[in-house]
Each structure stands twice: as C-alpha cells, then as structure tokens.
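In: with the input below, show me the fold.
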Amino acid sequence: MGKILKILYVNYSLNTGGIETLILELSRRIDKSRFSPAVCVFESGGRLQAEFVKLGVPVYVLQKGRGTDCCLPLRLAKLIKKEKFDLVHTHNQAAWLYGAIAAMLSGTRIVHTNHTTADYHNYHARRGHLIERILSLFTQKITTVAKSVAEYMINMEGISARKIEVIYNGVKTELYEQDFGGAKQKEELNLDDNHFIIGNVARLVANKDHRTLISAFKIISGRMPEARLVIAGDGPLKNELQFQIEELGLRDAVKLLGNRRDIPELLKIFNLFALSSLREGFPVVLLEAMAAGKPVVSSDVDGNAELVINDETGLIVPSGNPQALAEAIERLAGDRQKAEIMGINGRKRVKTLFSFEKMINGYERIYIGFTSAF
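Out: The predicted structure is shown next:
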C-alpha cells in the first residue's frame, strides 16, 4: 500500500451551506485507504462541526481577526507543517488567499475549488479578480463546480484554462427518493392537500434575491388564493424580508422557517421549487429538489442554466423579474401533468449526471495526480 495522502480542507466556517456540505461529504466518502482528511476554518461554532467530529475528522479553528489578518497565513503554515499535511484544498476566495500563502510558506501543494462568480462591474470585484489571478500562479490545480464558473475565471480573470477542471456537485440521490409522506411538516406549517406549495431553500442574503420571489408570489396569490410560499433558511435579511411580507399583506401565505434539518422531508411537500438567485455557481439545493422529483423554476444565471433544461426539467426565467417568475410558476401550477413529467425528468438527470459517486471520483482523481510528488 502506498503513502496515505493527508489533505487539509480550508474554508471560512462550518455553517450550513453548499460548500460546507461538499467538504463534509468528501470527508465522509473519500477512500480512507488512500486519503486522510482534516478541516481548518477561520470561525468557530459552525452547525456542521459536530458532524465532522462524529466522523473522526480533525477540525482546526484558527480564529480570523477583523479585516485582513496578516498573521493568519503564518498560523496556518505552522499547522500544516506541524501536522505534516501533504495537500491543502481551499474553497472560495478568503480561504484561497490565506491558504495559498500558507501553502507557499510551508512548501505544500494546493488545490482550490471556486464555487461561484462575482459581479465584474464594480471596483471590489475587479480587485478580487486580480487577487485570484495572482493566487492561481501559486496553485497547482483549480476546480470549479460549473462550466460557467470556469469560463468566468478564464475570460474575466485571465486564469490559464490548463489549470482548471470542472467537477460538478453531487447529491445523495437515494435520500431524496424516499417516501417521507410529509404529514408532519404539513401539520406543523398548517398546510393541507388543497394548498399549492411553492418551496425555496436558501440563505437569506442579497444574492438569493428573495425579494423578487416574494414579489412574484404577491402576483400569484392574487390569482391563486390556495398558493403558499415556504422559505427555509436564515440570514441577515430575515427582518427585511419579514417586513416586505407584512407590507404586501402576505403574513398568512408566506412562511419563513429559518434553518431546517429536515430538508429531504420538506422538499416532499413542495409542489414545485423556485430559486430566484442573482448569481450561482452550481446550487446543490437545485440538485436536491430535482432528486426529490420536483419541477423547478429558476433564474437564468450561471450554473442554474447548466443544471435545469428549460421546458424539460423545469423553467428558466430572467433574474430580477417578478412578473416572469410568477408567470412561470403559474404555468406549472396550471398544468400539473407537465409539472410531474418535469419532476421525473429532473430526477433522472440528477441520478445520471450528478451523483455523489461521480463527484467523489472526480476529486480523488485530482488528488491521486499529486501522489507521484510524494
């Protein structure tokens, strides 16, 4: 048996989210006869930290100071040397910045995964592009979760295409195929079979554009009094969105649930899933909704359009357009047979192309490519 490769995953936190779930599943499913995973984060108290502990995966917390923490790369490099990690795998820009410097200081190879794109039309994004272009020079391999993200890094940031490989996110498809029934969730939320339930699962942040979704629902509710909007997720915009709901007179029809641990069960009670994001890499939640057999209505941005086949597994609409979003949802609500067929097609697409097995195999292949250096 060859050397077991010690991999340190570096991310900002272990709060519930797509990146954190990816790292958790990599740590859970990776071939332990070849790889030994550990995690380093810059913020303590993440909700998923206990899950890593259950797996026996070491979690290191290097608390980041306010603003730019110039000492953090030194502390991270010290950790890498002390624990003798062979490879650092970072996720998104903050982790990449500190992780790349630490990897250079410790003489360790680095892989970076980029999960999203940025808005090019502002100063901070342009500065971010320059930073990422510089970081790419000291990074041995870059993976992205969607072709659109890879194209963005190549065309907008000037990063070499030879360094970049697309590895799509995956989901545990069998989990979402179970018949949960959903009676408990419907009773909790005061819903019944007469309601048409539009679902969304996303952090309450500006990029997810819940304001457009709620505005679209206002249009829908005027024509479909049986419609209900259920949003699972928490974030800094919760109070602002609650105010919008009250202002539009939707208190009884829109439910903000906060963070949930029963997403597979919750997805089962939705009649369709709506995602109104302004920017996405390759959203795991869309994969989950499709794996659950739900038709989806999604904004036409980045990875969404790679995942959803318009008029086959769901409908694609322009971002930031409440009227278009409302019309698409009403179209599926008015043709339940078409919506059901879309859900079936979506499930087949996820099982064929976006399984955990394909994703894990992709990352393992990347890691194995580094073993000759050790």
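
In: okay, CA-based contacts and neighbour counts for the rest of this
Out: Noted.

In: all strands of the stretch 51-200 of the chain, in order?
Out: Secondary structure of the stretch 51-200 of the chain (DSSP state E, counting those that start in this stretch): strands located at 59-61, 87-91, 109-114, 141-144, 164-166, 196-201.

In: the inter-axis angle of the third one versus strand 87-91?
Out: Meaning strand 109-114. Computed with axes from the mean of the first three to the mean of the last three C-alpha atoms, to 10 degrees, the direction of strand 109-114 lies at 20 degrees from that of strand 87-91.

In: next, the residues that contact strand 109-114 from outside, please.
Out: 86-93, 96, 99-100, 103, 139-145, 149 (C-alpha atoms under 8 Å, 6 or more residues apart in numbering).

In: what about 7 Å?
Out: 86-92, 96, 100, 103, 139-145 (C-alpha atoms under 7 Å, 6 or more residues apart in numbering).

In: same check on the last one?
Out: Contacts of strand 196-201 from elsewhere in the structure, counted by C-alpha under 7 Å, 6+ apart, are 226-233, 270-275, 285.

In: hmm, which two among these are most spread apart?
Out: Using C-alpha to C-alpha, the pair of the contacts of strand 196-201 lying farthest apart is Glu226 and Val285, separated by 25.0 Å.

In: filter the contacts of strand 109-114 down to the buried ones, ChimeraX style.
Out: Of the contacts of strand 109-114, the buried ones go into a single ChimeraX selection, burial set by 16 or more other C-alpha atoms under 10 Å:
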select :86,87,88,89,90,91,92,96,100,103,139,141,142,143,144,145
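
In: another for comparison:
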Amino acid sequence: MEPIRILYVNGGLMNRGGIESYMMNYYRHFNHNKIQIDFIVHNAGGYGYYDEEIKNMGGQIFVLPQKSKHPLSYTSQLKAILERNDHKIIHTHMDAMGAWVLKTAKDCGIPIRIAHSHNTQHLTTNPFKLFFLEQARKNINRYATHRMACSNMAGQWLFGNQPFQIIRNAIELEKFQYNEDIRNQIRKKYNIENDFLIGHVGRFDMQKNHAFLLDVFAKVHKVVPNSKLMLVGDGHLKNEIKKKVHELHLENAVIFTGIRNDTNLFYNAFDLFVLPSLFEGLGIVAIEAEANGCNTFLSTSVPQEAIISQNVEHIPLNINQWVEKSIFLIKNYTTRVKRDFTPKILEYNINTESFKLENTYIDLFKSNSK
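Out: Below is the predicted model of the structure:
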C-alpha cells in the first residue's frame, strides 16, 4: 500500500526556524511507509536549509512566488500543483495566511484542509499587510475543515470560538538532556570560564525582542561584571542589535554565535535561559531549555503551556523586574546538575507525539475514503 501523501504549506523556504523545526521534527519521526510529506514553500528561486533532507526522505518540494508580489500567477501556480498531485490532505503552517491557500484547496476539491496556528499575533507591523492578514484570519474557519494549534492561546487567536486540536511542539528529549562535559567544552571554546552566562536562542527579528534583552543585560552587567550574554541565531535585525551592543559598550560581554545546527548543545552552557518575546505561539526553545534543566525566564507573552518545569519565572516585560530577578538569581545561584524529566516534559516527547499525529492523519484519510 502506498503511503498517504500530505501537503505541508510553509510561509517561506524551509530554513531553520521554530515552525520549520516543528514540521521537520514530526516528519523525521513518521513511519514513511504510512505517511509521506510534500512541501509547498514560498520564494521563487533559492534553496531552504532542509531541502536535501526532505528529498532524501522521499518528500517533494513545490516552490511558489510571494503572493503579495505575484497574486495572479500565485493562484494559478498553486492550482496547478493541487490539481496535478493526488493529495487528499493539505496542512497549512502559515497562521492566518493559510486561509487563501485553503480557499484554493477547497476550490480544487481537496477534502481535508487543516489550518495550524503557531502564533498569537501577526508577524508584521506594516498597516497594509495587517489589513489583509486580518481579513484572512476572519475567513480561515470558512475554508478549514480541521484546526490545529501549538497552544490554547494560539488556537483562540486564529480560530476564535471554533474547536481545535492541540499538537505539541515536541522534541527529541534525549538530545536536550544536560551534559556536564559539553557544558565545559562550549564554555571553554567561547572563553566563558567562570562567568555567569545568560543565553537566548532565536532569530533576530521584532518578535524576539532582543533590544529589550540588551537593555536588561546592560543593567545586570553593571552590577555583575562577570556576567555574559550569548545570542544564538541569525536574522535581519542582527546588525542593528550588534550596533546597540557597541553603543552600550558591551562588545566584550555579548557573544554572537551565528546560526547553528547544534543549538541543543548550547543550553548546557547557559546558567539562565531567557525568552523576552513580544508574542509566541508556544516557544519551542523554552521547552528545549527546560528539558535541559536551565533556569528559565519567560515573558508573560509566552503561553502558560510553555511552563513545564519548576525552574521557570513568568515575568511581565518590565526592565526593572527582569533586572531584579536576574541579579537575585545570580546571587543565589547553585551549580547546575542533571535532572530527571518531569511528567510535563515527557508530554513533549516527539516519539509519542508523532505517533499520535500520524494516527490522526490516517483516521482523517480513512474517514474521507468511506
């Protein structure tokens, strides 16, 4: 029997990011004799970080132009993809923008149309784009036959009072278990030694709130000179953040690692992980940090579901509160040790969660085949 082919739709190329990591984590752990994933990506030309891995696992990649720049050719090319290929299930990972894809999928007769919410806010501040995104958000329930979300906040934001299924942002827990040797290797490599290391993992854009984090760290560093900040990731605001580091005279205290394919190792080096995001659907990096046993500070814009361990503070985006709590933690800090996974952390095991989603797809496919 041929595997069920499911069409995932991503908002950009399949580069490293939270939503892309979610899709790949599940794809890797599906039984490919039962489930196969193909991908629609947006951005004519160029290649995604995960493209070769997708192809090696048997997935196809279809590239569309950006809808905002080529609206007519976008729709015609999307229809051609949907009509040429025998996908009974389409699963969009574009938040509100999935509405336009699902509308076309409905017109093409695709029976199972899943919208997935990964956020609690639109990823732009452009008024023109916001207008169209809001129109899409208001229409998404009209075109989706099924709804999924990474948290209750994310589901309620996109789907309102319509029912939805929570699909956890699950990870390979074993990769994130604390390791003392790796901690020492990374700290030696970056010349951290006995400093107190605050760490952040995430792309440099507005949502992740790096400017706020630097303002907090500047005040902490004045009180605790042997503190350092490590920023893991890349993004379009990176140069702007580097400029701010220079203006704050923190060049010797802030470490930029660039983009990494081994971010799971870096949590070992942190004494405190911070996620001061302006909004998050869940915040998969928070799950990773907690699985590693890090002390963790999250902004209250990060959903409650992201708190799955005892070592977490949920703090409003107030600089003084972040500074006070950071200094208090540093002064009362105890040595990191390996901790057992809590029952809540075990709920984010990709091995069990991928099996559940795989069976959801199979059940949906079978119900449509009757």
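
In: please list all residues in contact with Ile90 of structure 2.
Out: Counting by C-alpha under 7 Å, 6+ apart, Ile90 of structure 2 touches 6-8, 112-114.

In: now structure 1: which of those match?
Out: Mapping the contacts of Ile90 of structure 2 onto structure 1 (both residues aligned by TM-score structural alignment, their matches' C-alpha atoms under 7 Å) leaves 6-8, 112-114 still in contact.

In: got a PyMOL select line for the buried ones in those?
Out: Entered in PyMOL, the line below selects the buried ones among those, by 16+ other C-alpha under 10 Å:
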select buried, resi 6+7+8+112+113+114
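
In: adding distance to Asn261 of structure 2 as columns, could you present the kept ones among the contacts of Ile90 of structure 2 in TSV?
Out: Converted to TSV, the kept ones among the contacts of Ile90 of structure 2 look like this (distance: C-alpha to C-alpha, whole Å):
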residue	distance to Asn261 of structure 2
Ile6	26
Leu7	25
Tyr8	22
Ile112	34
Arg113	32
Ile114	29
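
In: thinking again about what came up before, neighbour count for Glu226 and Val285 of structure 1, which is higher?
Out: Counted by other C-alpha atoms under 10 Å, Glu226 of structure 1 and Val285 do not tie: Val285 has more neighbours, with 19 against 15.

In: where do the helices sit along the stretch 251-370 of structure 2?
Out: Secondary structure of the stretch 251-370 of structure 2 (DSSP state H, counting those that start in this stretch): helices at 263-266, 284-292, 319-331, 343-346, 350-369.

In: average gap between the fourth one and structure 1?
Out: With mean C-alpha distance after the TM-score superposition for structure 1, helix 343-346 of structure 2 departs from structure 1 by a mean of 3.8 Å once superposed.

In: for that helix, which positions count as buried?
Out: For helix 343-346 of structure 2, a neighbour-count test (16+ other C-alpha under 10 Å) marks 345-346 as buried.

In: matching Gln63 of structure 1 against structure 2, which residue comes up?
Out: The alignment partner of Gln63 of structure 1 in structure 2, by TM-score structural alignment, is Pro65.

In: count of residues packed around its match?
Out: As a burial measure, Pro65 of structure 2 scores 19 neighbours (other C-alpha under 10 Å).

In: filter the contacts of strand 196-201 of structure 1 down to the buried ones, ChimeraX style.
Out: Here is the ChimeraX command that selects the buried residues among the contacts of strand 196-201 of structure 1 (16+ other C-alpha under 10 Å):
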select :227,228,229,230,231,232,233,270,271,272,273,274,275,285
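
In: circling back to that earlier point, just give me the closest of the kept ones among the contacts of Ile90 of structure 2 to Phe217 of structure 2.
Out: Nearest to Phe217 of structure 2 out of the kept ones among the contacts of Ile90 of structure 2 is Tyr8 (C-alpha to C-alpha; 39.2 Å).

In: which SS class is the closest one?
Out: What DSSP: H, G, I helix; E, B strand; the rest coil gives for Tyr8 of structure 2 is strand.

In: OK, contacts around it?
Out: For Tyr8 of structure 2, the contacting residues are 37-40, 90-92, by C-alpha under 7 Å, 6+ apart.

In: let's go with 10 Å and repeat that
Out: 23, 37-41, 61, 89-94, 114 (C-alpha atoms under 10 Å, 6 or more residues apart in numbering).

In: in JSON lines: those, plus distance to Leu298 of structure 2.
Out: Shown next, in JSON lines, are the contacts of Tyr8 of structure 2 (distance: C-alpha to C-alpha, whole Å):
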{"residue": "Met23", "distance to Leu298 of structure 2": "24"}
{"residue": "Ile37", "distance to Leu298 of structure 2": "33"}
{"residue": "Asp38", "distance to Leu298 of structure 2": "34"}
{"residue": "Phe39", "distance to Leu298 of structure 2": "32"}
{"residue": "Ile40", "distance to Leu298 of structure 2": "33"}
{"residue": "Val41", "distance to Leu298 of structure 2": "31"}
{"residue": "Ile61", "distance to Leu298 of structure 2": "35"}
{"residue": "Ile89", "distance to Leu298 of structure 2": "35"}
{"residue": "Ile90", "distance to Leu298 of structure 2": "33"}
{"residue": "His91", "distance to Leu298 of structure 2": "29"}
{"residue": "Thr92", "distance to Leu298 of structure 2": "28"}
{"residue": "His93", "distance to Leu298 of structure 2": "24"}
{"residue": "Met94", "distance to Leu298 of structure 2": "24"}
{"residue": "Ile114", "distance to Leu298 of structure 2": "30"}
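
In: please consider this matter closed, and thank you.
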